[in-house]
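A.B. asks: Generate a structure from the sequence data that follows.
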Amino acid sequence: MESNYNIEILILNTLFVEMSEALINKPASQDYEANRIYIDNTYKLISKWVKGVSQVKQQLKEREPSTVLTADNRPA
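C.D. replies: Reported below is the predicted structural model:
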């Protein structure tokens, strides 16, 4: 069965890979400059991740069916 959420899944998979790589590439040394660069890059990535998650959230909200299921077909 084909999924209707291919775009959302692709975005979330991309974000997951980026998050995993950011955790894996954390500098192990006590080098101040390397840690500072890592933190700066991480802040930029977090901002990108938030935008991606917000985009997926918005796309999913647009897909939600209307919960108002009333008809203006009253009996006479």
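A.B. asks: CA only for contacts and neighbour counts going forward, please
C.D. replies: Fine.
A.B. asks: To which secondary structure element is Q58 assigned?
C.D. replies: helix 32-63 (DSSP states H and E).
A.B. asks: Against which helices or strands is that helix packed?
C.D. replies: Here helix 32-63 touches helix 6-24, going by 3 or more CA pairs under 8 Å, 6 or more residues apart in numbering; DSSP states H and E.
A.B. asks: buried set for the helix holding Q58?
C.D. replies: Buried residues in helix 32-63, counted by 16 or more other CA atoms under 10 Å: 42, 45, 49, 52, 56.
A.B. asks: report the angle between the axes of it and helix 6-24?
C.D. replies: Helix 32-63 and helix 6-24 meet at an angle of 160 degrees, taking axes from the mean of the first three to the mean of the last three CA atoms, to 10 degrees as the criterion.
A.B. asks: Alongside the first, I'd like the structure of this one:
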Amino acid sequence: MLISNGTWCGDGTDHFYTSNSATYPGTGDVWVCERLLIANTSTQRESPVCAYNYVSQTFGSYVWQTEAEVTHYTGVNHTVNGLGVY
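C.D. replies: This next block holds a predicted model:
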């Protein structure tokens, strides 16, 4: 999905996610980030993880469902693909 710098984006569904990743499919380097939010809150399960072009984080079991989101911090609008696995 095409998103602006620093805008978190997800599909809004709640699951017991075991991993989440963010990928920039274009050329050049884009600083992408992933995070999980405790479902229906703005509380992050853990701090976001970021890297250039691709980042992934694996999570252990958790009591609450979470929402998977991705963003980027590289200026103009970019497409960032997210993949939350549950």
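A.B. asks: What would you report as the TM-score here?
C.D. replies: With the length set by TM-score structural alignment, normalised by the length of the first structure, the two chains reach a TM-score of 0.25; 32 aligned residues with a CA RMSD of 3.4 Å.
A.B. asks: Now for I7 of the first structure, how many residues are close by?
C.D. replies: Neighbour count of I7 of the first structure, defined by other CA atoms under 10 Å: 12.
A.B. asks: Adding distance to N6 of the first structure as columns, could you present the buried residues of helix 32-63 of the first structure in CSV?
C.D. replies: Formatted as CSV, the buried residues of helix 32-63 of the first structure follow (distance: CA to CA, whole Å):
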residue, distance to N6 of the first structure
T42, 27
L45, 23
W49, 18
G52, 14
V56, 11
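A.B. asks: between those, which is nearest F16 of the first structure?
C.D. replies: W49 (9.0 Å; CA to CA).
A.B. asks: check contacts around the closest one.
C.D. replies: Contacts for W49 of the first structure (CA atoms under 8 Å, 6 or more residues apart in numbering) come out as L15.
A.B. asks: Ok, the one 5 residues further on next?
C.D. replies: Contacts of S54 of the first structure were listed using CA under 8 Å, 6+ apart, and none were found.
A.B. asks: For it, give its distance to Y32 of the first structure.
C.D. replies: Distance of S54 of the first structure to Y32 of the first structure, given as CA to CA, to the nearest Å: 33 Å.
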